[in-house]
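[1] Mind looking at a prediction? Sequence and model below.
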Amino acid sequence: MFDEPTIAWLGEEDPIFGINRIMLIRLISATAIILIFVLGTRRMRLVPTRGQSLVEMGLGFVRDGIAYDLLGEKDGRRFLPLITTIFFMVLSMNVTGIIPFFNIAGTSVIGVPLLLALIAYVAFIYAGVKKHPGAFFKNALFPPGVPWPLYIIVTPIEFVSTFVLRPITLTLRLMMNMVVGHLLLVLFFSATHFFFFSAGGLYTLFGAGTLALGFAFTLFELLVAVLQAYVFALLTTVYIQLALAEEH
């Protein structure tokens, strides 16, 4: 399903560079979100236009609802560019799953979710080391107040949960949600095509049902696209907040 044919390349007989459909969708998504922000902020006005208002609303949501709310104004301002980029990048690539002729999310293949999870992981490590040099890893692996014999059990658990599972869960949560949504839409609309054009007769009624479910799940998939962007940005911020916590 995700093994897309190469649709553009350099080198005629022995291609050295190729772009398949999922990569093209990602490039279009990134270009679209950049253009939206460039055009929306190119001529800022005291009385904003509709485009400027939408851009300001989106930026304000990430700033006040995620970054400043969890990190405070000082640290929130430091990490706001990263959190904003992650939110809108995930959102733009999630939404392509319900856009006609795209029909697949740019985050439904592991590359982008893994890259963003690694960036969030690096930001988490950077924030902790910057705020608590020399003590971040020690306090993360050897939590204060634990009787020393228990470190034999606690330290491996802390290492796996803090430094291994976090990027893995970030990656899989985003990717699998978008894959499942894609499969559900494929299932409903494929069934609709079958009932309408192949089965015929009374089976057309089933086609009407699967078509209605397909549209309903398309709206639900839009909600999931926004929610997953929010969750990814929120968890990134939470990890940074934990790294900056005083107990580290």
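    Looks like it arrived, so ask away. Predicted model, so just to flag it, every value in this text is computed and none were measured. Numbering: from 1, shown residues only.

[2] Could you use CA atoms for every contact and neighbour count after this?
    Will do.

[3] Tell me the secondary structure at Pro143.
    Three-state call for Pro143 (DSSP: H, G, I helix; E, B strand; the rest coil): coil.

[4] actually Ser108, not the one I wrote
    Following three-state DSSP, Ser108 is assigned to coil.

[5] and if you look at Trp9?
    Assigned by three-state DSSP, the conformation of Trp9 is strand.

[6] Which residues are in contact with the residue lying closest to it once chain neighbours are set aside?
    Nearest residue to Trp9 in three dimensions, chain neighbours excluded: Gly18, at 4.4 Å (Cα to Cα, 6 or more residues apart in numbering). Residues counted as contacts of Gly18 (Cα atoms under 8 Å, 6 or more residues apart in numbering) are 6-10.

[7] and Gly18, that's in a strand?
    Yes. With the criterion set as three-state DSSP, the secondary structure at Gly18 is a strand.

[8] distance of it from Ala123?
    Note on Gly18: its distance to Ala123, by Cα to Cα, to the nearest Å, is 31 Å.

[9] Alongside the first one, take a look at this:
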Amino acid sequence: MSATATAAGLIVPMAEDSHFPPTPGDFWQPLFAIPGTDYYFTRPMLLLAIATVVLMAWLWLTTRRAAIVPSKSQWVTEQVYNFARNGVARDMIGSKDFLPFVPFIFSLFTFILLNNLFGIIPPFQNPTMARVGFPIALTLIVYVVYHWVGIRKQGGVGKYLGSLLPGGLPGWIKPFILLLELITFFITRPLTLALRLFGNMFAGHMLLVVFIIGGWYLFKTYDPALMAVAIPAWILGVALTAFEGLVQFLQAYVFALLAASYIGGALADEH
């Protein structure tokens, strides 16, 4: 039984073959093999598809009859959009250049947020971004966008790379600074962007699973003392679930914020 399914032990009866403590291998949840290949369609892939459909339906249903005086659903959508537009894109990219990138930043924020929240929403209870391949894919998109923007802004690859160097540097130190800048822009930024999101979602979900499953294992010992300890473990699990919801929002916000920051830096006259 998977760790995610086991974490739902308070809602769905637990199987006898569930185990404790959970391991990273529990996040591998294949649903079926793709015919003729060695690849599998996994539960996180299904959740990713569900998130895409839910977001499409949400945007269509709340904007199909858009009016100057908005309905409640339209107002909610507008608040989320305005948060991404004004609180992220305009603040980080600048009021001059931000508008073309608002749909991209809005899409990143809402898509990551919903997939993160799947970690605490029954019956999903699996944050998609806890599988490292998904944050890497999103990071690659951001990576291509901000480098493409910078190359177009500077008028070519050579000029773009040259713009990474601050002005006024002695000639002998420029190769060293350029090397550091190349490592930062082409390796460190994408690596930390992906791993930050993955690490927080993975660690948070593992923590919830530990408290919920751990409480169950204590409870089913039928030792009165250990059963008494299980109750605080479950209470703490509920509290951590609320805290995890905050972390999931913050990680979506930080990812969108950094993506906008990188785009803003690429558009700046000087890096």
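    Okay, I see it. As the structure is a prediction and not an experimental result, all values here were calculated from the model.

[10] TM-score for the pair, please.
    Comparison of the two superposed chains (TM-score structural alignment, normalised by the length of the first structure) gives a TM-score of 0.93, and 244 aligned residues with a Cα RMSD of 1.6 Å.

[11] related to what we said a few turns ago, looking at the contacts of Gly18 of the first structure, which is nearest Pro149 of the first structure?
    For the contacts of Gly18 of the first structure, the closest approach to Pro149 of the first structure (Cα to Cα) belongs to Thr6, at 56.8 Å.

[12] what do we get in the second structure for that closest one?
    Counting by TM-score structural alignment, Thr6 of the first structure corresponds to Leu31 in the second structure.

[13] In space, what's closest to its match - neighbours in sequence excluded?
    Thr42 (5.0 Å).

[14] Out of the contacts of Gly18 of the first structure, which is nearest to Val160 of the first structure?
    Proximity to Val160 of the first structure was ranked across the contacts of Gly18 of the first structure by Cα to Cα; first place goes to Thr6, at 38.3 Å.

[15] Was I right to think the closest one contacts Asn20?
    Yes. Thr6 of the first structure is within contact range of Asn20, at 4.5 Å (criterion: Cα atoms under 8 Å).

[16] in the second structure, which residue is closest to the centre?
    The geometric centre of the second structure, computed from its C-alpha atoms, lies nearest to Ile112 (Cα atoms, centre = their mean), at 4.3 Å.

[17] can you tell me which residue in the first structure aligns to that one?
    Following TM-score structural alignment, the counterpart assigned to Ile112 of the second structure within the first structure is Val90.

[18] ok, which stretches of the first structure are helices?
    21-41, 50-62, 68-95, 111-131, 136-141, 151-163, 165-194, 203-244 (DSSP state H).

[19] so can I have CSV of those helices showing distance to Phe2 of the first structure?
    Converted to CSV, the helices of the first structure look like this (distance: least, Cα to Cα, whole Å):
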stretch, distance to Phe2 of the first structure
helix 21-41, 8
helix 50-62, 31
helix 68-95, 15
helix 111-131, 12
helix 136-141, 39
helix 151-163, 30
helix 165-194, 10
helix 203-244, 19
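
[20] for the ones you listed, which one sits closest to Phe102 of the first structure?
    Closest approach to Phe102 of the first structure among the helices of the first structure (Cα to Cα): helix 21-41, 6.9 Å.

[21] now the angle from the closest one to helix 50-62?
    Put simply, helix 21-41 of the first structure runs at 110 degrees to helix 50-62, going by axes from the mean of the first three to the mean of the last three Cα atoms, to 10 degrees.

[22] Are there helices or strands packed against helix 21-41 of the first structure, and which ones?
    helix 50-62, helix 68-95 (3 or more Cα pairs under 8 Å, 6 or more residues apart in numbering; DSSP states H and E).

[23] Make CSV from those helices and add distance to Val231 of the first structure to it.
    Shown next, in CSV, are those (distance: least, Cα to Cα, whole Å):
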stretch, distance to Val231 of the first structure
helix 50-62, 12
helix 68-95, 9
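
[24] what's the most buried one of these?
    Of all those, helix 68-95 carries the top mean neighbour count, a mean of 19, counting by mean count of other Cα atoms under 10 Å.

[25] Can you name every helix or strand that that one contacts?
    Helices and strands touching helix 68-95 of the first structure, by 3+ Cα pairs under 8 Å, 6+ apart, are helix 21-41, helix 50-62, helix 203-244.

[26] mean deviation (superposed) between the shortest one and the second structure, please.
    Its match in the second structure and helix 50-62 of the first structure itself, once the structures are fitted together, sit a mean 0.7 Å apart by mean Cα distance after the TM-score superposition for the first structure.

[27] Same check on the last one?
    With both structures laid over each other, helix 203-244 of the first structure and its partner residues in the second structure are 0.7 Å apart on average (mean Cα distance after the TM-score superposition for the first structure).

[28] Just tell me the aligned range of that helix in the second structure.
    Using TM-score structural alignment, helix 203-244 of the first structure corresponds to residues 226-267 of the second structure.

[29] so how far is that stretch from its chain's centroid?
    10 Å (Cα atoms, centre = their mean, to the nearest Å).

[30] One more: stretch 222-231 of the second structure?
    Per Cα atoms, centre = their mean, the displacement of stretch 222-231 of the second structure from the mean C-alpha position of its chain is 36 Å.

[31] and if you look at stretch 133-146 of the second structure?
    Its chain's C-alpha centre and that of stretch 133-146 of the second structure lie 11 Å apart, by Cα atoms, centre = their mean.

[32] Could you do stretch 38-58 of the second structure as well?
    With Cα atoms, centre = their mean as the basis, stretch 38-58 of the second structure stands 14 Å off its chain's centre.

[33] Show me what counts as buried in that stretch.
    Buried residues in stretch 38-58 of the second structure, defined by neighbour count with 16 or more other Cα atoms under 10 Å: 43-45, 47-48, 51-52.
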